[in-house]
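[1] Below is the sequence, then the predicted model.
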Amino acid sequence: MLLAIDVGNTNIVFALCMGDTIVHRWRISTSHDRTADEYAVWLHQLLALEGVSHAHIDAAIISTVVPPALFNLQRLCRKYFQVEPLVVAVGQIDLGLTIDLPNPAEVGADRLVNAVAAHAIWPGSLIIVDFGTATTFDVVSATGAYQGGAIAPGPNLSMDALYQAAAKLPRIAIEPPPEGKGSIGKNTVHAMQSGLFWGYVGLIEGLVARIAAEMPQPVTVIGTGGLATLFHRHTTAIAHVDYDLTIRGLIRLHAINTPKSLNTETEYI
């Protein structure tokens, strides 16, 4: 079984995969200081709860946008699972797509992994909107060339900045104002909900429209990340949502970079 590890700025997702199927997934907050032993204790308990032995994990792949976290995650894989993890890095693995940028090494691993998965699933030109700590807009051509994109502060990051900088404003959840309240807030909370949520919808629609206008062919827009489903319900700019897009990309990258003789499925009890 494959252990796919996606390290984001806020959370790390561990996913246990068999073939193309995501069997289990777990999430832990990202910490630069967490040791391999701490990861192991936490992960082994979760594996035990699902009736899975650590011995069933025979491969691993890591994508990280937090370089200091990489060492201990590699150590986790080597010490506790006896596998050498594949690390997503430009120039070191076969990505299955080209990078049409002056400096490919600048691109975050998560953005490339999303591009790999989306290009494999949907035909034609794509815009991938990933709602994370930052919201990224990534462009992939119909021929499989990663062409860049845009980076904006994520909704929760924007909300935190507003809460911390304005003494009288409360912390609120990212959601639209209650049904029937419209976009003109009649109290502070509704006004903040309107500005944050509908303002963000405007950002999504505006950037998607601008990027699409620069593309030679029609585009399909894919949403992923924690808030993708929420925004998808309130805008037609996003055509599809795949919450597991990054993990699917890691599965595909592992398959591309693993010899056929080793790329087999292992059954477990």
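    Here it is on my side, so go on.
[2] going forward, measure contacts between C-alpha atoms and count neighbours the same way
    Noted.
[3] Any chance you could list what contacts the strand or helix carrying Trp42?
    Secondary structure assignment for Trp42, by DSSP states H and E: helix 36-49. By C-alpha atoms under 8 Å, 6 or more residues apart in numbering, the residues outside helix 36-49 that reach it are 53-54, 72-73, 75-76, 80.
[4] Distance to Glu205 and neighbour count added to those, as TSV?
    TSV is the format used below for those (distance: C-alpha to C-alpha, whole Å; neighbours: other C-alpha atoms under 10 Å):
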residue	distance to Glu205	neighbour count
Ser53	46	13
His54	44	16
Asn72	39	18
Leu73	37	22
Arg75	42	20
Leu76	41	22
Tyr80	45	17
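[5] so which two of those residues are the farthest from each other?
    Ser53 and Asn72 (20.9 Å; C-alpha to C-alpha).
[6] quick revisit: of all the contacts of helix 36-49, which comes closest to Val107?
    Once C-alpha to C-alpha is applied, the member of those that ends up nearest Val107 is Leu73, at 20.9 Å.
[7] The structure to be compared is supplied as follows:
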Amino acid sequence: MLLAIDAGNTNVVFALLDGREIRARWRIATDPRRTADEYAVWLNQLLMLEGHTIADVDAVIIATVVPRALHNLQVLAEKYFRTPPLVAGQAPVEWGIELDVSEPASVGADRVVNAIGAHHLYAGDLIVIDFGTATTFDVVDYTGAYKGGIIAPGINLSLDALVAAAAKLPKIAIAPPESRSVIGRTTEAQMQIGVFWGYVAMMEGLVARMRAEIGRPTRVISTGGLAVLFNDNSDIFDAIAPDLTIQGLALLHERSVRI
């Protein structure tokens, strides 16, 4: 079985796959100081709860945007799963898609993996929106080529910056306002309107501009933890793919094994 690891700025997601079928997934806060031994103890317990053991894993693939976290994840694969891991974006792993941008080496591994997964699952031109620490908008054309995109502050990051910079503003939850009105009557309501509907307006405006620039019918695919929340409050999304990065990693592993 394959252990796919997606190490982001906020969380590391581990998924156990049998072929392309996800059997289990787990999430832990990203901490570059966390050792391979600590990962192994944690994973061993979770694998047993799902009826598996460490011995069931015979392959590991890693995508990370946190370079300092990579070493301990590689040690985890080699020491406990007894297999050299594949690392997305490093030899011998080949992306298998064109990165049609000015600086291909600077594109985050998670964004390329999302492009691979999205092109496999959906036909035509695509905009992939990934809600993470940052919110990324990525354009994948009908041939599967990655054409570029947008990086915006994630909604939680935006809220944290607002609260940190304004001494009298309280911490609020990320949720749709109770009323559809955009004229708040309390400080909390005004903040919630500004953060939530402001973010929706930003997404809808950027997607409209991207679609106009692409000039062809384009589907919008959303992924990441807040994808469902925004899907219920905007009509820009054509599909939600919560496991898009993991599915892309599984496809990348298949290609690398064939090579």
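    Cool, the structure landed. These figures come from a predicted structure and were not determined experimentally.
[8] ok, the contacts of helix 36-49 of structure 1 vs Gly180 of structure 1, which is closest?
    Gly180 of structure 1 has its nearest neighbour among the contacts of helix 36-49 of structure 1 in Leu73, at 48.0 Å by C-alpha to C-alpha.
[9] which element is that closest one on?
    In this assignment (DSSP H and E), Leu73 of structure 1 forms part of helix 70-81.
[10] Could you do His24 of structure 1 as well?
    strand 21-29.
[11] what angle separates the helix holding Trp42 of structure 1 from strand 21-29?
    130 degrees (axes from the mean of the first three to the mean of the last three C-alpha atoms, to 10 degrees).
[12] what range in structure 2 matches helix 36-49 of structure 1?
    The aligned range for helix 36-49 of structure 1 in structure 2 is 36-49, by TM-score structural alignment.
[13] residue boundaries of the strands in the stretch 151-269 of structure 1?
    219-225, 240-241 (DSSP state E, counting those that start in this stretch).
[14] Give me the residues contacting the shortest one.
    Taking contacts as C-alpha under 8 Å, 6+ apart, the residues outside strand 240-241 of structure 1 that touch it are 221-224, 228-229, 232.
[15] Which residue ranges of the stretch 1-150 of structure 2 form strands?
    Going by DSSP E, counting those that start in this stretch, the stretch 1-150 of structure 2 shows strands at 2-7, 11-18, 21-29, 59-64, 86-87, 125-131, 134-140, 146-153.
[16] could the ones you listed go into JSON lines alongside distance to Leu206 of structure 2 and mean neighbour count?
    Formatted as JSON lines, those follow (distance: least, C-alpha to C-alpha, whole Å; neighbours: other C-alpha atoms under 10 Å):
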{"stretch": "strand 2-7", "distance to Leu206 of structure 2": "26", "mean neighbour count": "24"}
{"stretch": "strand 11-18", "distance to Leu206 of structure 2": "26", "mean neighbour count": "18"}
{"stretch": "strand 21-29", "distance to Leu206 of structure 2": "30", "mean neighbour count": "14"}
{"stretch": "strand 59-64", "distance to Leu206 of structure 2": "26", "mean neighbour count": "23"}
{"stretch": "strand 86-87", "distance to Leu206 of structure 2": "32", "mean neighbour count": "22"}
{"stretch": "strand 125-131", "distance to Leu206 of structure 2": "11", "mean neighbour count": "25"}
{"stretch": "strand 134-140", "distance to Leu206 of structure 2": "9", "mean neighbour count": "23"}
{"stretch": "strand 146-153", "distance to Leu206 of structure 2": "9", "mean neighbour count": "16"}
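[17] between the ones you listed, which gets nearest to Gly96 of structure 2?
    Closest among those, using C-alpha to C-alpha: strand 146-153, at 10.8 Å.
[18] how close does that closest one sit to structure 1?
    Taken against structure 1, strand 146-153 of structure 2 registers an average deviation of 0.3 Å after superposition, with mean C-alpha distance after the TM-score superposition for structure 1.
[19] what's in contact with that strand?
    Contact partners of strand 146-153 of structure 2, identified using C-alpha under 8 Å, 6+ apart, comprise 97-101, 112, 115, 133-141.
[20] Equivalent analysis for stretch 14-22 of structure 2, please.
    1-6, 23-27, 246-247, 250-251.
[21] what about it, how long is it end to end?
    Stretch 14-22 of structure 2 has an end-to-end distance of 10 Å (C-alpha to C-alpha, to the nearest Å).
[22] any chance you could map the helices in the stretch 101-250 of structure 1?
    Applying DSSP state H, counting those that start in this stretch to the stretch 101-250 of structure 1 gives helices spanning 109-121, 155-165, 188-193, 199-213, 228-232, 245-256.
[23] still on that earlier bit, point out the other helices and strands that the helix holding Leu73 of structure 1 packs with.
    helix 36-49 (3 or more C-alpha pairs under 8 Å, 6 or more residues apart in numbering; DSSP states H and E).
[24] pretty sure Val195 of structure 2 contacts Ile155?
    Yes: contact criterion C-alpha atoms under 8 Å: Val195 of structure 2 and Ile155 qualify, at 7.3 Å.
[25] For Tyr243 of structure 1, see how far away the closest residue in space to Asn72 of structure 1 that isn't next to it in sequence is.
    Of all residues not flanking Asn72 of structure 1 in the chain, Ala36 sits nearest, at 4.8 Å (C-alpha to C-alpha, 6 or more residues apart in numbering). Separation of Ala36 of structure 1 from Tyr243 of structure 1 (C-alpha to C-alpha) stands at 27 Å.
[26] quick one: the helix holding Leu73 of structure 1 to structure 2 mean distance?
    Mean for helix 70-81 of structure 1 is 0.3 Å (mean C-alpha distance after the TM-score superposition for structure 1).
[27] what about that helix, distance to the chain center?
    Its chain's C-alpha centre and that of helix 70-81 of structure 1 lie 21 Å apart, by C-alpha atoms, centre = their mean, to the nearest Å.
[28] Can you give me the distance of Ala40 of structure 1 to Phe81 of structure 1?
    9 Å.
[29] thinking Ile127 of structure 1 is in contact with Thr224, fair?
    No: applying C-alpha under 8 Å as the test, Ile127 of structure 1 and Thr224 come out as separate, 11.0 Å apart.
[30] Enumerate every residue touching Ala191 of structure 1.
    177, 183-185.
[31] From Pro153 of structure 1, how far out is it?
    20 Å.
[32] cool, Val201 of structure 1 as well?
    On the measure of C-alpha to C-alpha, Val201 of structure 1 and Pro153 of structure 1 end up 13 Å apart.
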